[in-house]
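> need a structure here:
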Amino acid sequence: MLTKKLTASLYHFLISLLIVGAFLAFVKFYWYPGHLLAISGVTSILLILVAIDITLGPLMTFVVYKPNKPKLKLDLSIIAALQIAAFSYGMFTIYQGHPLYVVYAVNSFTVATANEIDPNDVSNKQLLKSKLAGPQIAFAKMPKDPKESADILFGAFAGKPDIDKLPQYFEPYDKHLDDIFAKSIDLTKLLDKKDTKQELEKFFSHNGDKGDFAYLPLVGKSKDVIWAFNKKTGKPAGIINIDPYQMAVNN
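Just a heads-up that it's a prediction; the model follows:
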């Protein structure tokens, strides 16, 4: 009987592994590509999802499985229902928090997630998208009307959404590269410190010379990093795992 219990548990494990693995790949490469997974604070949710669906489900099958048990189908159905419920909850939570836009506003990039904004409010047609879509880079442009700008500013102080969460002001970022790159971080002080110098040199060794890039703060849910952009192409070149605000703290 032990062999049959192990076989049933193994089948359950393989099915769970296939489903969860496919979802994790979708999350990693579509909803949270590249650096966004590391800074979005959803790693713990993913670990819980894996623990429940890949480990706990098959283990419960091993415990209850007996070939001639009268209520075996009911027991397995309950396990499957619990597993599906846990997976659906985790999937919905990850969906709610996935980045729709990575928005440049004032002097840094921030993440605007699916539960923070409605992409249907975007006025620029180039940035229209589904809530199921992956992230897109955008530039939040302050309105020219002084009263409208003041309303946004004072509204943010009062707890209302700031400009980086107001999609009606989003524009394609590549139209504003000069404005963005003008706020590039000066790496001089970071190169004077051993630990940050090592991170920078590691990035340069794989991507190019220091002067080839502009360096902007990227503010995440769990940590902040430096986002490097190629000055010639205007495209993201990668992240540097350094807190861009530690210079201000250490000064």
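
> hey, let's count contacts and neighbours off CA atoms from now on
OK.

> Please determine how far L10 is located from T61.
Noted for L10: a distance of 9 Å to T61, by Cα to Cα, to the nearest Å.

> Repeat that for Y104.
49 Å.

> got it, and D209?
55 Å.

> which one of these two has more residues nearby?
A direct count of neighbours by other Cα atoms under 10 Å for D209 and T61 places T61 higher, at 23 against 11.

> if you skip the residues just before and after it, what's nearest to the more buried one?
Excluding the flanking residues, the one nearest T61 by Cα to Cα, 6 or more residues apart in numbering is S9, at 5.6 Å.

> For the one you found, grab the count of nearby residues.
With other Cα under 10 Å as criterion, S9 counts 21.

> can you pull the contacts of it?
P58, L59, T61, F62 (Cα atoms under 8 Å, 6 or more residues apart in numbering).

> going on from whichever strand or helix holds it, what's the next piece of helix or strand?
S9 is part of helix 2-26, with elements assigned from DSSP states H and E. Sequence order places helix 36-39 as the next helix or strand after helix 2-26, per DSSP H and E.

> So which residues make contact with the helix or strand that comes right after that following helix?
Using DSSP H and E, the helix or strand that directly follows helix 36-39 along the chain is helix 43-50. Outside helix 43-50, the residues that touch it by Cα under 8 Å, 6+ apart are V20, L24, L37, A86, F87, G90, I94.

> compare with the first, here's sequence two:
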Amino acid sequence: MNRFKASLLHLFGSVCVVLLVFLLVRLVWYPGRFFEAASGTELMLILTLVDVVLGPLVTLIIFSPAKPSLKFDLTVVVVVQVGFLMYGLWSIYSARPVYIPFDEDRFYLVTANEIDPEDMKKAKNPAFQSFPHFGPTIVGTALPDAPDMREKIKVGGMVGMGIQVLPQYYVPYGQAAASVKAAAVRARELKGEIITSDEDIARLSDYEAKKREGGRAVRFVRLVSKKVMLYVAIDEMTGAVVEIL
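Down below sits the predicted model:
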């Protein structure tokens, strides 16, 4: 076997492994539009460049059938590549979306690395003492009764550290459905929002019309993320989540 065949074989194996990782990330940890909203694209690109490009490239450079230490060298390359893969996989897992809490008039996309483990320990509801592993969970929030804590949370919200990243104040979505329903608006009512593009309004209006034709009225609530603005379609009658767009 020459170096080119060895490199191609290494490339094929690397592509198969990264493809399996991509399916796990895309379908389980970052489903739907969360792949774009939570920087899944960038993280997968980095992992792909390291494991699919660099590994086979190193094999192409060092491979020589007459080299006495060839097996050892290739073993080192594979071990290092697997190490990078595990590190990249852990980085993607640690930054995955875990919760979609509702507060006041909007939802927030919260990733695992935004929540302090100490805050999770304070959660009274056992469901919020650990992260979901298969996609984010939609929840409500409830401010504490103490005025000083309420003020502290509001101040923290000004710098992105508000109630949305405090699991001790999460409540099951059913307890917040009425508030979500009250905050939901029609697509055309989003037009006054600077962060809502004309393209989004047109897309949501089409979605609203199709649902209406099917006998279901929906309204929308903004879902704030660091990358893009998403929208949660809400059943007008029940407040139940229909879809994230």
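
> The residue nearest to T61 of structure 1 corresponds to which position in structure 2?
Under the alignment (TM-score structural alignment), S9 of structure 1 pairs with S7 in structure 2.

> Look up how far D119 of structure 2 lies from its match.
Remark: distance between S7 of structure 2 and D119 of structure 2 (Cα to Cα) = 48 Å.

> that older thread, and the buried ones among the contacts of helix 43-50 of structure 1, selectable in ChimeraX?
What follows is the ChimeraX syntax for the buried subset of those, where burial is set by 16 or more other Cα atoms under 10 Å:
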select :20,24,37,86,87,90,94
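
> residues contacting the residue nearest in space to the middle of structure 2?
Against the mean C-alpha coordinate of structure 2, by Cα atoms, centre = their mean, the closest residue is P97 at 3.4 Å. Contacts of P97 of structure 2 were listed using Cα under 8 Å, 6+ apart, and they are W29, Y30, F34, A38, L109, V110, T111, A112, G135, P136.

> And it? What does it align with in structure 1?
Under TM-score structural alignment, P97 of structure 2 pairs with P99 in structure 1.

> For the stretch 151-251 of structure 1, just list every one of the helices.
Secondary structure of the stretch 151-251 of structure 1 (DSSP state H, counting those that start in this stretch): helices located at 177-181, 188-191, 194-207, 246-250.

> who's in contact with the shortest one?
Residues outside helix 188-191 of structure 1 that contact it (Cα under 8 Å, 6+ apart) are T196, K197, L200, M247.

> In structure 2, what residue corresponds to the third one?
I take that to be L200 of structure 1. By TM-score structural alignment, L200 of structure 1 lines up with L204.

> List the contacts of its match.
So L204 of structure 2 contacts A187 (Cα under 8 Å, 6+ apart).

> what's the distance between it and K124 of structure 2?
Distance of L204 of structure 2 to K124 of structure 2, given as Cα to Cα: 37 Å.

> Kindly report the same for K154 of structure 2.
To K124 of structure 2, K154 of structure 2 is 21 Å away according to Cα to Cα.

> Turn the contacts of helix 188-191 of structure 1 into JSON lines, including distance to I226 of structure 1.
Shown next, in JSON lines, are the contacts of helix 188-191 of structure 1 (distance: Cα to Cα, whole Å):
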{"residue": "T196", "distance to I226 of structure 1": "11"}
{"residue": "K197", "distance to I226 of structure 1": "13"}
{"residue": "L200", "distance to I226 of structure 1": "10"}
{"residue": "M247", "distance to I226 of structure 1": "12"}
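
> and the two most separated of the residues you listed?
Within the contacts of helix 188-191 of structure 1, L200 and M247 form the most distant pair, 14.5 Å apart (Cα to Cα).

> Could you look up the SS state of V111 of structure 1?
strand (DSSP: H, G, I helix; E, B strand; the rest coil).

> That one contacts K223, correct?
No: look at V111 of structure 1 against K223 with Cα atoms under 8 Å: they stay out of range, at 11.7 Å.

> More neighbours: the two, which one.
More crowded of V111 of structure 1 and K223, by other Cα under 10 Å: V111, with 26 against 14.
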